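Asker: with the input below, show me the fold.
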Amino acid sequence: MDTKFEFKKPNFDNIKENMRGFKEKINLKREGKQALKVAGIAFVILLIVSVIASSVRRQFLDGMGNINMFSILLGLNLVGVRIRSNGMMMFSSSTINIGIIILLLIPILALVVANIFIYRRKIETIDRCVVEALKVGFMYGLLLAITSIFSTTRINLGMGNMFGFGNSYIAIGYKFFPAFGNGFLIAFLTSAILNYRKEFHGEYYTTDIISDAVKEFLKLSLIILVITVIVVFTKNSTLYDFGLSDYSKGGAVVAYIVQMAAYLITIAIGGIVHIGDSSSMSIFSIFNSATFTDTKLLIRIIFCVFAIAMIFVGANIYRNYRFENRKTVLHFSIAFGFLVGLVAKFSSISLSGSVMQNMSSMDLAVRAGTFTTFVIAIISTVIFTEIGYRIAPHVDDLFR
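Answerer: Down below sits the predicted model:
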């Protein structure tokens, strides 16, 4: 029986296709881990900053107190502090929001560095850009939430036994879901805005509108920041109404200026800022309020700046998005109102929970309703942007 062996030439095209498919699978696996790497790198950067801050604080306190570095890390992300006490202390169960908004620059910068380092190659589609930002937000929020479990610091005071009340202590920590929520918002928005501006600017209508809202918000914030700087260094008494003027001295002046600018943005756009237990301030009530005349004048000026800026924005929307319909004004206003709502959320300094009578004073509590500010900001922005949208064609006709 004769057996013939036939030598077949290898099909190199199939081998190439298989190798290409194998490489694509590897790339997909790598891409799937990119979000985790971004969140992890940002978390490590913040952890290093927290360790340094903890060491510096201990040095200044001469070794008094055990400062939890995880508490500092979560504090940089403006997560509300939960305080529980047992014994003769003033608090039984309270939550403190320390909304020193300038602290957000540290996690934002950490996330920017991580994004630039990991996403060095071009992101091919806007869908992947959004998905990657969502994954980064989820991973970063989850890392903060897990950290909140280990962040509780218990301080034993040893005072209760002297009076027969048992051991007295304070437990300071953070809640799981607020930590996740803050981390998700900060990481998602930072990653989405950064990668979009780098890759897809000018290619998509929806994202361009959001990008324009971010750009205009930053411009307005910068203008208000400059006005606040001038006011603080020329006539500091203008801002006594906020109850935080004592912090405008020394090294805290930068944080103070940014904080005041955040409150002024909220008020000028129509939001309501609550000061203490009984006082509140908004553009609608400023005319009849008991605030100083200089503060009233300042808020009126900032309101006029906002109104003029939005009128110009409306005119630009007409010129740049004329192929769209008037809904562009609404889309821009929603994005802009969302940013103002974020400022209201993260800039709140407040104390809530059960408080003893000797701690009933809350003069330093300055807070704004996030949802209320969001809705009012949308309405205010729609009104002035619509004015600019309507008058733009008539102005263009005059210069033809």
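
Asker: going by C-alpha atoms from here, please, whenever you check contacts or count neighbours.
Answerer: Fine.

Asker: show me the strands in the chain, by range?
Answerer: 81-86, 91-98, 153-156, 169-174, 273-275, 279-281, 349-355, 366-368 (DSSP state E).

Asker: got the contact list for the third one?
Answerer: Contacts with strand 153-156, where a contact means CA atoms under 8 Å, 6 or more residues apart in numbering, come from 67-68, 167-173.

Asker: out of those residues, who's the most crowded?
Answerer: G173 (24 neighbours; other CA atoms under 10 Å).

Asker: report the contact partners of the residue nearest to it when sequence neighbours are not counted.
Answerer: Distances taken as CA to CA, 6 or more residues apart in numbering put T152 closest to G173, at 4.0 Å, once the chain neighbours are dropped. T152 makes contact with 68, 71, 171-174 under the criterion CA under 8 Å, 6+ apart.

Asker: output the residues you listed as JSON lines; include the columns distance to I118.
Answerer: As requested, the contacts of T152 are arranged in JSON lines below (distance: CA to CA, whole Å):
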{"residue": "N68", "distance to I118": "30"}
{"residue": "S71", "distance to I118": "27"}
{"residue": "A171", "distance to I118": "38"}
{"residue": "I172", "distance to I118": "35"}
{"residue": "G173", "distance to I118": "32"}
{"residue": "Y174", "distance to I118": "30"}
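
Asker: tell me the contacts of the closest residue to A377 other than its chain neighbours?
Answerer: Leaving aside its sequence neighbours, A377 sits nearest to G337 (CA to CA, 6+ apart; 4.8 Å). By CA under 8 Å, 6+ apart, the contact set of G337 is 373-378, 381.

Asker: next up, for comparison:
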Amino acid sequence: MDNNKYKYKNYFKEDGRSVQKIENNKYTLKKLENSTCVICNKENNKQSSYCKHCGNNLSEVEENNLIKNEIKDSKSLKHILKNINFKKASITSLCSILILFIVALIFKLLMGLQIREIGMLINPIHIVMGLNLGHIDISSSGMLGSGGISAHLGILVFLIAPILALTISNLLFMKKENTDAKSTLLNSIGVGLTYGLMLFVLSIFTKIKTSPFDMMQYQMSFEVSYRSLNMFFNGFIIAFLCTYLIGFKKSYEKDNIHLGIMKKAISTVFLGYVVVFLILTAITLSDKSYLYEFGMYGYTKDISTSLVLTQLASYMWGFANFIPLTISSYTISIFNLLGSDLFLNTKLIFIAMVVLSSLIILVVGCNLKRKYKDDKKNVVLIFSLYYALFMGIVALFSSILIGGNISSIQISNYQGAISLGLPLISTIIRSFLYSYIVAGIGYKLYVFE
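Answerer: So this is what the prediction gives:
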């Protein structure tokens, strides 16, 4: 639609929307106290709105301070917190934690049957923290020395449990509260805050100090704890996104352009991940050799190939956004791919992922033009900001980092590190630039009638 032909009109004839977007609610007419016309200087009745001699308006336009104050108040933190239903949010979060606790009890029982020593060392709260991808610290001390290990096991498949728990709880307690776009957003924040706070409190009680049975004679002790702030941050993100996506309705996009574009950014990241996972699964069914070159073939000996693929899919989607992928000491990016020692077939897989991501984001850019063609805001920029944010969350959650040293019976000090994943800062910057350029091209290329 060509806005130039509506330059001198107030409304679109197709749907009646305002062309000029005049914000009349910010202003009001105030009757002048003096009934003398300022144009012809003749006297009028006090009740007159217009001069009976020359027709001049006897009112003045002033800014509506009441509405101005309401807008200011609506942006304050106090106003936001006041409009969150914390009672229902707390019930939803508590129910989710209880569901996870039941899952953890079952998991602990199964673990105890397989590995009795480990099953007795950990408690269900540790498992709940692990399912929310918490960062754990383990320190040891004894006659043979001391040391510590810091580990973040960002195995994405673990998120299935908290996602299902939050989904069930939201459908039971929060669905009726999300009546519009504003309430959905605010209640999502409420569930995120209460869920994160509960994990924060529980993480304080995960700190334990114990001595393994076979090491009592060496007078060794281990101290295990989860990082509380990390648990709050993880809990807020997981609960907020689950609640928001469950309560979001398509009609809300008309209320706030940011809500619709944010959902589109989340959907794009999720779609890319799923498509990459399906392609990797199809390739793996015919040939697993590429996993060896990725440095992940060894992991399939201890855990299922499907679990490895769910993790690898997130890394490959990041690589497809021009983000360097790190596997142990090996880092590969689009810039060193051709000069690497990888086989040609493996290089083609990487290149195919880049082409795939370009097509997906190009289509997103076209969709943004079709959907928001009459909006004056830079929708591509808004999309890229949200897209980069959620890609950063993927990088943060999917990283597997194990480092440090810990005393052992066989050797005085064991040193080693495992690093798998995408760098956080680089992921945010590169995914923003990549999506802004590619989506921008799609936006420019799309032609509508």
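
Asker: show me what the residue nearest to G173 of structure 1 aligns to in structure 2.
Answerer: Aligned counterpart of T152 of structure 1 in structure 2: K207 (TM-score structural alignment).

Asker: I136 of structure 2 versus that match, what's the distance?
Answerer: Distance of K207 of structure 2 to I136 of structure 2, given as CA to CA, to the nearest Å: 10 Å.

Asker: which neighbours do those two have in common?
Answerer: 224-226.

Asker: trace D212 of structure 1 over to structure 2, please.
Answerer: Using TM-score structural alignment, D212 of structure 1 sits opposite K264 in structure 2.

Asker: I meant I301 of structure 1, not that one.
Answerer: Checking TM-score structural alignment: I301 of structure 1 goes with A352.

Asker: now do Y256 of structure 1
Answerer: Checking with TM-score structural alignment, Y256 of structure 1 has V308 as its match.

Asker: quick one: its match and H135 of structure 2, what's the gap?
Answerer: Distance of V308 of structure 2 to H135 of structure 2, computed by CA to CA: 20 Å.

Asker: more crowded one of those two?
Answerer: H135 (23 against 17).

Asker: so who does the aligned partner of the more buried one in structure 1 touch?
Answerer: Under the alignment (TM-score structural alignment), H135 of structure 2 maps onto G80 of structure 1. Applying CA under 8 Å, 6+ apart, we find G80 of structure 1 in contact with 95-98, 174-175, 178-179.

Asker: switch the cut-off to 10 Å
Answerer: Taking CA atoms under 10 Å, 6 or more residues apart in numbering, we find G80 of structure 1 in contact with 74, 94-99, 173-175, 178-179, 182, 346, 348-351.

Asker: same check on G158 of structure 1?
Answerer: Counting by CA under 10 Å, 6+ apart, G158 of structure 1 touches 87, 166-169.

Asker: you'd agree A35 of structure 1 is up against N115?
Answerer: Yes - here A35 of structure 1 reaches N115: they are 8.7 Å apart, a contact under CA atoms under 10 Å.

Asker: between these two, which contacts overlap?
Answerer: The contact sets of A35 of structure 1 and N115 overlap at 41, 133, 136, 191 (CA under 10 Å, 6+ apart).

Asker: out of those residues, grab the one that's most surrounded.
Answerer: V136 leads the shared contacts of A35 and N115 of structure 1 on contacts (other CA under 10 Å) with 31 neighbours.

Asker: list the contacts for that one?
Answerer: Neighbouring residues of V136 of structure 1 by CA under 10 Å, 6+ apart: 33-40, 111, 115, 130, 142, 183-184, 186-192.

Asker: and for I149 of structure 2?
Answerer: Going by CA under 10 Å, 6+ apart, I149 of structure 2 touches 136-140, 224, 402-406, 415-417.

Asker: what residue is smack in the middle of structure 1?
Answerer: The centroid of structure 1 falls nearest to I186 when counting by CA atoms, centre = their mean (5.3 Å).
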